[in-house]
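Undergrad: how would this look folded up:
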Amino acid sequence: MELEGARYQVEVAADAASRAQGLMYRDSLEDGHGMLFIHDQQGPQAYWMKNTRIPLDILYFDNERRLVSQQRDVPPCSAGDRCPPYPSEAPARFVLELNAGQAAQIGLRNGAVLVISPSITVPETNAHTER
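TA: Reported below is the predicted structural model:
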């Protein structure tokens, strides 16, 4: 996938179990890699860093794949259920987690468009009812 001219190889989390697992218990995330979370519908999203060992940028995108919210340099959390949430500022359907600092490195601004590779299956949604 591509974002602001930068290409990333992503793992896809498109079901509840893979979204819940996310990047937990990993000691590193290779440069140029990330995880793309695909939700069934656009809506308020909040991610947390429970059992996540690496700092991340959490990027929220709407149905049109436009960046609507950013949580940059989110620290790891080992406090279990006491880890704080990092919510989107607007409804989102796609969430991209990258190594912390990537958003700053590519000069990412809200409104940027996420280009998802044709090899990644994105289930259809009733986008017109989500706006």
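Undergrad: alpha carbons only for contacts and neighbour counts from here, please
TA: Will do.
Undergrad: so which residue is dead centre in this structure?
TA: Taking C-alpha atoms, centre = their mean as the criterion, Leu96 is the residue nearest the geometric centre of the chain, at 2.1 Å.
Undergrad: so what does the helix or strand where that one lies touch, helix or strand wise?
TA: Here Leu96, judged by DSSP states H and E, is contained in strand 92-99. Secondary-structure packing of strand 92-99 (3 or more C-alpha pairs under 8 Å, 6 or more residues apart in numbering; DSSP states H and E): strand 33-43, strand 56-61.
Undergrad: any idea how far the longest helix belonging to the chain is from the middle of the chain?
TA: Ranked by residue count under DSSP state H, the longest helix found in the chain is helix 16-21. Mean C-alpha position of helix 16-21 versus that of the full chain (C-alpha atoms, centre = their mean, to the nearest Å) differs by 13 Å.
Undergrad: and stretch 105-120, what's buried?
TA: 113-114, 116 (16 or more other C-alpha atoms under 10 Å).
Undergrad: again with stretch 87-94
TA: Buried-residue list, stretch 87-94, by 16+ other C-alpha under 10 Å: 87-88, 91-94.
Undergrad: with stretch 54-68 instead?
TA: 54-63, 65-68.
Undergrad: likewise for stretch 14-30?
TA: Applying 16+ other C-alpha under 10 Å to stretch 14-30 flags 14, 19, 22-23, 29 as buried.
Undergrad: so what's Gln9 up against?
TA: Contacts for Gln9 (C-alpha atoms under 8 Å, 6 or more residues apart in numbering) come out as 1, 32-34.
Undergrad: before we go on, could you also do this sequence so I can check it against the first one:
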Amino acid sequence: MRLFLLLALSLLSAGCASRGQAWVELGGERFSVEIADEPDERARGLMFRDRLAADAGMLFVHAEEQPLAYWMKNTRIPLDILYFDARRRLVSVSRASPCSLGDRCPPYPSAGPALYVLELNAGTAGRLGVERGDEIRFSPDIPERGAP
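TA: Model prediction:
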């Protein structure tokens, strides 16, 4: 019984650790990402943060593919906003500046329907040289939705 309990605890710990180790690969680089797949997580995003590690980002997972627009309300970090479709292909990139204007912050719309949105430090997309149609790869623990 004791061995079973230890095994169960180690499996549970491994499962928790894997959720915290989510990553995406884009342009030959791997980024550790926080997942925002619930409405309240997507609404909060990276608000009120003062920094984002160079190898980190946030991946927003939506319920369905559609035209999207993000804004920088209460966001202090300049960001690249990368929109991906259900096939995980890059739709468009916007470079967004911090905004403290509340509901008057400008939107950054996708150039077409998107399902996933990746936010990285501003300038990362340019440094990677990503282009429309480039594919993003996910770690196994990232939920996929709507893929054909």
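Undergrad: circling back to that earlier point, out of the buried residues of stretch 54-68 of structure 1, which one sits closest to Gln105 of structure 1?
TA: Asp57 (11.1 Å; C-alpha to C-alpha).
Undergrad: translate that closest one into the numbering of structure 2.
TA: With TM-score structural alignment as the criterion, Asp57 of structure 1 lines up with Asp80 in structure 2.
Undergrad: surely that match meets Val93?
TA: Yes. Contact criterion C-alpha atoms under 8 Å: Asp80 of structure 2 and Val93 qualify, at 6.7 Å.
Undergrad: and the strands in structure 1?
TA: Secondary structure of structure 1, counting by DSSP state E: strands at 2-3, 6-7, 9-13, 33-43, 46-48, 56-61, 67-74, 85-87, 92-99, 114-115.
Undergrad: mind checking which of the ones you listed is nearest His128 of structure 1?
TA: strand 33-43 (10.6 Å).
Undergrad: which ones are touching the residue lying closest to Leu79 of structure 2 once chain neighbours are set aside?
TA: Of all residues not flanking Leu79 of structure 2 in the chain, Ala122 sits nearest, at 4.0 Å (C-alpha to C-alpha, 6 or more residues apart in numbering). Neighbouring residues of Ala122 of structure 2 by C-alpha under 8 Å, 6+ apart: 78-80, 95-96.
Undergrad: now with 7 Å?
TA: 78-80, 95 (C-alpha atoms under 7 Å, 6 or more residues apart in numbering).
Undergrad: for it, give its distance to Ala56 of structure 2.
TA: Going from Ala122 of structure 2 to Ala56 of structure 2 by C-alpha to C-alpha, to the nearest Å gives 12 Å.
Undergrad: for structure 2, longest helix please?
TA: helix 2-20.
Undergrad: any residues touching that one, and which ones?
TA: With C-alpha under 7 Å, 6+ apart, helix 2-20 of structure 2 has contacts from Asp141.
Undergrad: can you put the helices and strands packed on strand 92-99 of structure 1 in TSV and add distance to Gln105 of structure 1?
TA: Listed next are these as TSV, based on distance: least, C-alpha to C-alpha, whole Å:
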stretch	distance to Gln105 of structure 1
strand 33-43	14
strand 56-61	11
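Undergrad: structure 2: which residue goes with Gly101 of structure 1?
TA: Match for Gly101 of structure 1 (TM-score structural alignment): Gly123.
Undergrad: look up how far Ser94 of structure 2 lies from the nearest residue to its match once chain neighbours are set aside.
TA: Of all residues beyond its chain neighbours, the one nearest Gly123 of structure 2 is Asp80 (6.6 Å), with distances taken as C-alpha to C-alpha, 6+ apart. Asp80 of structure 2 sits 6 Å away from Ser94 of structure 2, going by C-alpha to C-alpha.
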